[in-house]
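Undergrad: Just the structure for this:
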Amino acid sequence: MVFFAAYLETTGLFDTRVEESPLHYTSPNAPQKQDVLGALFLSILAGHRRYAHVTGLRSDGVSPNILGMDKIVSEDALRRALGKIPEAEGTEWMRKHLFKSVVAACQTPWILDIDTTVKPLFGHQEGAEVGYNPHKPGRPSHAYHAYWIGNLRLLLDVEVTAGNTTASNHAQPGLNRVLDALRAEQRPYLVRGDCGFGNDAVIREMESRQQPYLFKLRQSSRVKRLLQRVFTRRDWIDAGQGWEGREDTIQLAGWAQSRRVVILLRLLKENLIATREQRGQLAFAFVDRRQTKVYEYAVLVTDLSEGVLSVAQLYRDRADAENGFDELKNQWGWGVATPPGIWRVADFLRAPWG
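TA: So this is what the prediction gives:
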């Protein structure tokens, strides 16, 4: 923490953000902005999970001095400070400086990963709604729509919405905003997402912007019919890591045109067990590999011109982005107690200061 504080002081990043912050006090007895924002930053950097934990920083006599702070403010001062920041100004302030800290990585070809994660809530917070929550069904939550520089663990932006807005149409405005903020030479080589984004609305938006994309399709009935039609073909080629693949075209219901898809298939080679409910009883059987072959499959939609092997590897590389999402959610600010206002939650999540 001391070394990172010294880095911020040397580069001037901390002073610039404090000067441009929309936090303003009028009382002569109010704390200094340097002390308030510095305490918030040091608390986040120290991995604190509650406002009350900021008290533990009072014994640190080194880091506050490096950042030009006079003292570590109380937890109540931090809460009141976040409550005083206007929504529009605070959002613009954090987005500007977060983007400034990562834009240099957009000068070379890069991939924009989009993903939605669910944050269960246990207090009384704005936007706490019951929605899709596979780990804690019925628990109110927030939905975090994140836009990520793939393989670099650099976050471009995050949009916080109510827990019942996990669908891709709620993530698309934030995605459009990120793309609009980039110049033509800074645009990503590829926009990549899971099956939640493999729908006509998102794809049409990417095509209208001439932005290459790679999404996974849901296992709909037409996708299954396509797989059934091509399964017995003999022109499958190696797609890496035990997968076989081939390309085709498909036009799903609601699509105005057909699009290129890459179909991936892999034989499961481990010992398998099959279960099925029969009249309230659980039927259990071992799968005889000599008589039965079990496959897993995926269908990717893309406008890339690369071959099957390259497209398959590009989507497999998305697993590294999932690791980054997990780290932010469970090891950094996304898994901690956050301010009560939903827009302040978004600003709080942008607060790791680059």
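
Undergrad: Please make it C-alpha for all contacts and neighbour counts, starting now.
TA: Noted.

Undergrad: Kindly list the longest helix within the protein.
TA: Criterion DSSP state H: the longest helix present in the chain is helix 87-102.

Undergrad: Can you tell me which helices and strands it packs against?
TA: strand 154-162, helix 342-349 (3 or more Cα pairs under 8 Å, 6 or more residues apart in numbering; DSSP states H and E).

Undergrad: And the last one, how far out from the chain middle?
TA: Averaging C-alpha positions (Cα atoms, centre = their mean, to the nearest Å) puts helix 342-349 15 Å from its chain's average.

Undergrad: One more, so I can put them side by side:
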Amino acid sequence: QNDPLVNEFDISVKEPETVSRFLGNFNFKTTQMFRDINFKVFKKLLTKSKLTSITIDIDSSVINVEGHQEGASKGYNPKKLGNRCYNIQFAFCDELKAYVTGFVRSGNTYTANGAAEMIKEIVANIKSDDLEILFRMDSGYFDEKIIETIESLGCKYLIKAKSYSTLTSQATNSSIVFVKGEEGRETTELYTKLVKWEKDRRFVVSRVLKPEKERAQLSLLEGSEYDYFFFVTNTTLLSEKVVIYYEKRGNAENYIKEAKYDMAVGHLLLKSFWANEAVFQMMMLSYNLFLLFKFDSLDSSEYRQQIKTFRLKYVFLAAKIIKTARYVIMKLSENYPYKGVYEKCLV
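TA: Okay, the predicted model is just below:
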């Protein structure tokens, strides 16, 4: 409220208590409305992009809390062991760097809980005849229910599998041949199923030579000098391409970090669970609106810039406020290197 620029342009800033009281009125129904709005904003961005195929990464992340917020509980929390937390489920479109949907969960929620329902919701909201969707997930989502859901919706999937003995025993069999691809990765394929699965599926296996110190330890097991990684997929990508495509999933982790630290998603401090869910949805709405702004107003080279980079280039500026009889003018430095881009954004 004491910011001179805020005062100059007469921007109304509500007291924290007023905002907190407003957010405290949210419930499941009203927060779901925010989720619907987020779907619409994403669809607008998707339409503008004219993409015919997209990759949706589903992942979860822990948000620590320090008070007694509703729904927070002790769960998997590698940074603050034993601390109460929330567990947020995210879905991002890799090609657009955009938030598709997500929701806040209790801290003790298992990674894959609610994923199948989320996938159904995503497909119902954005799928069209001319759009192909591939869902990419880590081993926390390696579950036949999730796979069957994606298959029933006519979509593709690429999921890192857990190294169950059913898979490792086949991959280390002496009859299995690994082939080195153009990028140097050694891969092979299995068409198999786990014990309780209904049908065989395609598994791509990648093996990586262990460090020399580990290999120096004698072992009687066949293939013990390698680490093995398994991926289940219904794509037609070549084996090595499957591994390379999965490795790009790291982008989603960067998007989550950007949301947590640059959009303050990592700070859900209100007592009400639904108030915190509403704050989360509004933050992610701002995130996508910012992407829309960049898509419409900036060069394509600027689109994937992180929010903190954008702030340094276009927000944290030295400028003068000059008043005339009719106007209030913000005057930038003559040496400001991004002046042309800045002026273009204001048109």
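
Undergrad: TM value for the aligned chains?
TA: Comparison of the two superposed chains (TM-score structural alignment, normalised by the length of structure 2) gives a TM-score of 0.72, and 277 aligned residues with a Cα RMSD of 2.6 Å.

Undergrad: re earlier: hmm, who's touching the longest helix of structure 1?
TA: The contact list for helix 87-102 of structure 1 (Cα atoms under 8 Å, 6 or more residues apart in numbering) reads 17, 20-22, 154-157, 343-344, 346-347, 350-351, 353-354.

Undergrad: Adding mean neighbour count and distance to residue 321 of structure 1, write the helices and strands packed on helix 87-102 of structure 1 out as CSV.
TA: Shown next, in CSV, are those (neighbours: other Cα atoms under 10 Å; distance: least, Cα to Cα, whole Å):
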stretch, mean neighbour count, distance to residue 321 of structure 1
strand 154-162, 22, 10
helix 342-349, 22, 17
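
Undergrad: got those as JSON lines, with distance to residue 324 of structure 1 columns?
TA: JSON lines is the format used below for those (distance: least, Cα to Cα, whole Å):
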{"stretch": "strand 154-162", "distance to residue 324 of structure 1": "9"}
{"stretch": "helix 342-349", "distance to residue 324 of structure 1": "14"}
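
Undergrad: Tell me where structure 1 has helices.
TA: 2-11, 13-19, 33-45, 63-66, 75-84, 87-102, 168-180, 200-208, 221-230, 308-316, 318-331, 342-349.

Undergrad: got CSV for those helices, with distance to residue 131 of structure 1 too?
TA: Below are the helices of structure 1 laid out as CSV (distance: least, Cα to Cα, whole Å):
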stretch, distance to residue 131 of structure 1
helix 2-11, 38
helix 13-19, 36
helix 33-45, 28
helix 63-66, 41
helix 75-84, 27
helix 87-102, 25
helix 168-180, 13
helix 200-208, 21
helix 221-230, 25
helix 308-316, 27
helix 318-331, 18
helix 342-349, 16
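
Undergrad: residues near the residue nearest to residue 271 of structure 1 when sequence neighbours are not counted, how many?
TA: Leaving aside its sequence neighbours, residue 271 of structure 1 sits nearest to residue 287 (Cα to Cα, 6 or more residues apart in numbering; 7.6 Å). Residue 287 of structure 1: 15 surrounding residues under other Cα atoms under 10 Å.

Undergrad: Out of the helices and strands packed on helix 87-102 of structure 1, which is closest to residue 282 of structure 1?
TA: Closest to residue 282 of structure 1 of those, according to Cα to Cα: strand 154-162, at 37.9 Å.

Undergrad: superposed on structure 2, where does that closest one end up, distance-wise?
TA: By mean Cα distance after the TM-score superposition for structure 1, the fitted strand 154-162 of structure 1 averages 1.0 Å away from its aligned residues in structure 2.

Undergrad: Read off where that strand ends up in structure 2.
TA: Counting by TM-score structural alignment, strand 154-162 of structure 1 falls onto residues 98-106 of structure 2.

Undergrad: Over to stretch 298-316 of structure 1?
TA: Going by TM-score structural alignment: stretch 298-316 of structure 1 matches residues 229-247.

Undergrad: How about the matching stretch, which residues are buried there?
TA: Counting neighbours by 16 or more other Cα atoms under 10 Å, one finds that the buried residues in stretch 229-247 of structure 2 are 229, 230, 231, 232, 233, 234, 239, 240, 241, 242, 243, 246.

Undergrad: one step back: list just the one of the helices of structure 1 that sits closest to residue 129 of structure 1.
TA: helix 342-349 (11.7 Å).

Undergrad: So residue 203 of structure 1 versus residue 346 of structure 1, what's the distance?
TA: Residue 203 of structure 1 sits 26 Å away from residue 346 of structure 1, going by Cα to Cα, to the nearest Å.

Undergrad: now swap in residue 149 of structure 1 and tell me
TA: 18 Å.

Undergrad: So which of the helices of structure 1 is nearest residue 142 of structure 1?
TA: Across the helices of structure 1, closest to residue 142 of structure 1 is helix 342-349 (Cα to Cα), at 8.6 Å.

Undergrad: Check the mean deviation of the closest one from structure 2.
TA: Helix 342-349 of structure 1, aligned to structure 2 and superposed, deviates on average by 1.9 Å (mean Cα distance after the TM-score superposition for structure 1).

Undergrad: and that helix, which stretch of structure 2?
TA: Aligned using TM-score structural alignment, helix 342-349 of structure 1 spans residues 273-280 in structure 2.
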